[in-house]
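**Student:** with the input below, show me the fold.
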Amino acid sequence: MKNKRHSIKDIASELKVSITTVSFVLNGKAKEKRISDEVAAKILKYTDEINYKPNQLAQSLRTGKTHILVFMVEDISNYFFSKIARIIEDIAYKKGYKVLFCSNENNDERSRELIQLFYERQVDGFIIIPSPGIKDQIQMLIENKIPVVLFDRFFPDLETNYVILDNQNATYKGTLHLMESNFKKIGFITVDVAQTQMVDRLKGYQKALRENGLEEYVLKIPFNETGSKSGKKLFLEFIKENPDLDAVFFSTNYLTQVGLEVIQEKFPQKVYEFGIITFDDNDLFKIYTPSISAVAQPLEKIGKELMNIMFDLLESGAEKKPLHKVVLEAKLKVRNSSKAGIL
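**Tutor:** You can find the predicted model right below:
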């Protein structure tokens, strides 16, 4: 019996009740429709015995809801994004939703294809870390009343919901911490993109240096080269061209991993001499020698804010509501790599 796929029609026929009665009971409307407790109990007992699972396609056609959300990130394998993904998945599951995860590699063509694919599959909502050129696709979703929440970065001239970090203040405080530890020649390693999160991280570094009369040392690595040999070569040349550097601030955790590899291989002593801070924490940074100081984003709070906004949008339907524009604060976790005189 349990291997057969049962329909509501089969259940109604077996119990000699109407299909409508079965539907009302399974959708929790027995009392509202004045169905007796005895009949409701009989239907629920039988559906439990046969391990009845509703036909998701038929249900979505009937209700207009798939109970599926999309979480599109830059790279789902990245520690930061995967941690957020797990938090979101747990919250969604408790609400009866499933989450589809995908990576856009910060590539516009890939982002457009994924958005169109899931839009045609009629998913209920999108949480998106947008690539640079997909503002029109985000606008399309909004105009079609599809719940959308942007995360990590946004388009300043597009009115939409988002959850971001106060990136400028985070790097400003991190850079000041390096100065307080007596580091004066501070390099900033970032990604060569014009997206809001990277622009603001650079601004925070520049503000701290400007206020203290210090010189800037900035390396911008093209996004598609950050994990490649050419990216490592750019960082190596940057270190060689600036022999007076005494500290480096990496704007992402993946740049930190690349930078540490190069330093460890080519300048092993500088691992202990440099002041080092990474943006975004990673469990490995805690056990690295020396342990790496990090600007840590509030993962749990980010996940909860994203899902609170998403469920608010889902519940309000097409109703026009004030936009949610959430800006969170990071926490600087000071470890050995940014302390003066650790040798």
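
**Student:** hey, let's count contacts and neighbours off CA atoms from now on
**Tutor:** OK.

**Student:** distance between the longest helix belonging to the chain and the chain's centre?
**Tutor:** Longest helix of the chain, by residue count under DSSP state H: helix 299-316. Relative to its chain's centre, helix 299-316 lies at 12 Å (Cα atoms, centre = their mean, to the nearest Å).

**Student:** tell me which other helices or strands the helix or strand that it is followed by touches.
**Tutor:** Next helix or strand after helix 299-316 toward the C-terminus (DSSP states H and E): strand 325-328. Secondary-structure packing of strand 325-328 (3 or more Cα pairs under 8 Å, 6 or more residues apart in numbering; DSSP states H and E): strand 161-165.

**Student:** who does the strand it packs on touch, helix- and strand-wise?
**Tutor:** Looks like strand 161-165 contacts strand 148-151, helix 299-316, strand 325-328 (3+ Cα pairs under 8 Å, 6+ apart).

**Student:** three-state assignment of the residue nearest the centre of the chain?
**Tutor:** By Cα atoms, centre = their mean, the chain has its centre lying nearest to Phe81, at 4.8 Å. Counting by DSSP: H, G, I helix; E, B strand; the rest coil, the backbone at Phe81 sits in helix.

**Student:** you'd agree it is up against Phe71?
**Tutor:** No - using Cα atoms under 8 Å, Phe81 is not in contact with Phe71; the gap is 9.8 Å.

**Student:** just the strands in the stretch 1-150 of the chain please.
**Tutor:** Remark: strands assigned in the stretch 1-150 of the chain by DSSP state E, counting those that start in this stretch are 68-73, 98-103, 125-128, 148-151.

**Student:** can you redo these as CSV with distance to Pro268 and mean neighbour count?
**Tutor:** Converted to CSV, the strands of the stretch 1-150 of the chain look like this (distance: least, Cα to Cα, whole Å; neighbours: other Cα atoms under 10 Å):
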stretch, distance to Pro268, mean neighbour count
strand 68-73, 34, 22
strand 98-103, 34, 18
strand 125-128, 39, 24
strand 148-151, 37, 24
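
**Student:** could I get the ones you listed in a markdown table, plus columns for distance to Asp246?
**Tutor:** Below are the strands of the stretch 1-150 of the chain laid out as a markdown table (distance: least, Cα to Cα, whole Å):
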| stretch | distance to Asp246 |
| --- | --- |
| strand 68-73 | 34 |
| strand 98-103 | 36 |
| strand 125-128 | 37 |
| strand 148-151 | 33 |
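
**Student:** one more, for comparison:
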Amino acid sequence: MKKRTLIHDIAKHLEVSIATVSLVLNGKAKEHRISDALATRVLKYVEEVGYKPNQLAKSLRTGKTHVIGLLVEDIANPFFATVAGLIERHALARGYHILYCSTENDTAKAKDLIAMLQDRHIDGYIIAPPAGVEKEIEALLRNGIPTVLFDRYLPSVPTDYIVVDGEAGAYEAACHLLDQGLKHVAFLTTESDQTQMAARLGGYARAMQAHGQPLTVQRIPLAFEGDKEHSVVAIGQFLEDNPTCEAIIFANNSLTVYGLEAIARLKRRIPQDVAVISFDDNDLFRLHSPPITAVAQPVEALAETLINVLLDGLDTTRLTPPDRQQIVLPLSLVVRGSSVR
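**Tutor:** A predicted model of the protein is given here:
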């Protein structure tokens, strides 16, 4: 096995100090008055021998790994996948790498993943938390590890978070349907009481009450989460039990996908028989016939804000820790053919 080249070997070969090699490799040659000729000679030799810094040793010296842990509900979900991709792009531009994990909204799994990432001494966390991880998040904060929540937050834990105005988004969606004269508008959600789901339900309820219309809320059991067939059947049963239902707002894009299949199985027409709006957009919704109206989340702004807030917390040059940042981003209703009669 070929012996690994060490920084000591490079310094010895070039007859310079280890400190000189280290400063050149870290881009600090000019500020330490190392000549361009010497810096070029160091970099050329490093490339020739294929030297790679020992990241573990470097992290032990600096106290930083330049790795961020990203915990989402499901990395395969289009919303979380898009946000994760954008976060990674912004993080790489700032010199950080991302470790992705899916919690599947499972408390025990989320706790295990946080413990695993702690063992790897990552620098900070971006988390869409399931319920029940309050103690773990509090422990991260006590240890001075920057942690930013998104999509939902934990009311009892004072931490940074970036969420969207789900209440306003659902309110606008319901008003859009009601303003067209539709009266029996249903809201299809899950049994989750997480903050983002509660906000969406609250917006729907406020709109219905403002228009003097009754609420029709159907909750899909948490046991069906991720179970396509059971969810499709449950939504189909709801439609059969509520033949006067004129429109449905689905509380997330997964429910919308299941709902579209349930509607197709019953041979109901969109929007003639039932109008449809999805909370969360999806590229496939534009290709559906008719295209699906959606409450679109500002994923680009969300990802950029998340990275900025986390890196603000990671900034070791600050004399005082940054103030808590609890940011609510606006949404937009993208009206397409599924909700217009």
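
**Student:** about what we covered before: residues contacting the residue nearest to the centre of the first structure?
**Tutor:** With contacts defined as Cα atoms under 8 Å, 6 or more residues apart in numbering, the neighbours of Phe81 of the first structure are Val73, Glu74, Asp75.

**Student:** and if you look at His230 of the second structure?
**Tutor:** His230 of the second structure is in contact with Phe224, counting by Cα under 8 Å, 6+ apart.

**Student:** and it, how far is that from Ile249 of the second structure?
**Tutor:** To Ile249 of the second structure, His230 of the second structure is 19 Å away according to Cα to Cα, to the nearest Å.

**Student:** out of the strands of the stretch 1-150 of the first structure, the one nearest Glu305 of the first structure is which?
**Tutor:** Judged by Cα to Cα, the one of the strands of the stretch 1-150 of the first structure that comes nearest to Glu305 of the first structure is strand 148-151, at 10.1 Å.

**Student:** mean deviation (superposed) between the closest one and the second structure, please.
**Tutor:** In the superposition with the second structure, the average deviation recorded for strand 148-151 of the first structure is 0.4 Å (mean Cα distance after the TM-score superposition for the first structure).

**Student:** check which helices and strands that strand sits against.
**Tutor:** strand 125-128, helix 135-143, strand 161-165, helix 299-316.

**Student:** return the most buried member of those.
**Tutor:** strand 125-128 (a mean of 24; mean count of other Cα atoms under 10 Å).

**Student:** look up how far Tyr45 of the second structure lies from Tyr5 of the second structure.
**Tutor:** To be clear, residue 5 of the second structure is Thr; Tyr isn't right here. Using Cα to Cα, Thr5 of the second structure is found at 11 Å from Tyr45 of the second structure.

**Student:** so what's the counterpart of Ile142 of the first structure in the second structure closest to, chain neighbours aside?
**Tutor:** Under the alignment (TM-score structural alignment), Ile142 of the first structure pairs with Leu141 in the second structure. Nearest residue to Leu141 of the second structure, sequence neighbours excluded (Cα to Cα, 6 or more residues apart in numbering): Thr147, at 7.0 Å.

**Student:** could you list every residue that touches the one you found?
**Tutor:** Contacts of Thr147 of the second structure by Cα under 8 Å, 6+ apart are Gly124, Tyr125, Ile126, Ile127, Ile137, Leu140, Leu141, Thr159, Asp160, Leu310.

**Student:** Lys28 of the second structure now?
**Tutor:** By Cα under 8 Å, 6+ apart, the contact set of Lys28 of the second structure is empty.

**Student:** rerun that using 10 Å as the cut-off
**Tutor:** Going by Cα atoms under 10 Å, 6 or more residues apart in numbering, Lys28 of the second structure touches Thr20, Val21, Ser22, Ile34, Ala39.

**Student:** check Asn77 of the second structure too.
**Tutor:** Contacts of Asn77 of the second structure (Cα under 10 Å, 6+ apart): Asn253, Ser254, Asn282.

**Student:** now with 8 Å, please.
**Tutor:** Ser254.

**Student:** map it across to the first structure for me.
**Tutor:** In the first structure, Asn77 of the second structure lands on Asn78 (TM-score structural alignment).

**Student:** skipping adjacent residues, who's closest to Gly202 of the second structure in space?
**Tutor:** Glu167 (5.9 Å).

**Student:** scratch that, Pro322 of the second structure is what I was asking about
**Tutor:** Distances taken as Cα to Cα, 6+ apart put Gly313 closest to Pro322 of the second structure, at 6.4 Å, once the chain neighbours are dropped.

**Student:** okay, helices next: where are they in the second structure?
**Tutor:** 7-14, 18-25, 36-49, 55-62, 78-93, 107-119, 134-142, 166-178, 195-210, 228-241, 253-265, 283-287, 299-314.

**Student:** select, out of the helices and strands packed on strand 161-165 of the first structure, the one closest to Ile87 of the first structure.
**Tutor:** Of those, the one closest to Ile87 of the first structure (Cα to Cα) turns out to be helix 299-316, at 5.7 Å.

**Student:** what sits up against the closest one?
**Tutor:** Contacts of helix 299-316 of the first structure (Cα under 8 Å, 6+ apart): 83-85, 87-88, 91-92, 124-125, 127, 147-149, 151, 161-163, 324, 326, 328.

**Student:** try 7 Å this time
**Tutor:** For helix 299-316 of the first structure, contacts defined as Cα atoms under 7 Å, 6 or more residues apart in numbering pick out Ile84, Ile87, Ile88, Pro147, Val149, Val163, His324.

**Student:** go on, stretch 168-180 of the second structure?
**Tutor:** Arg200, Gly203, Tyr204, Arg206, Ala207, Val295, Leu331, Leu333, Ser339.

**Student:** again with stretch 92-99 of the second structure
**Tutor:** His66, Val67, Ile68, Gly69, Leu70, Glu88, Ala91.
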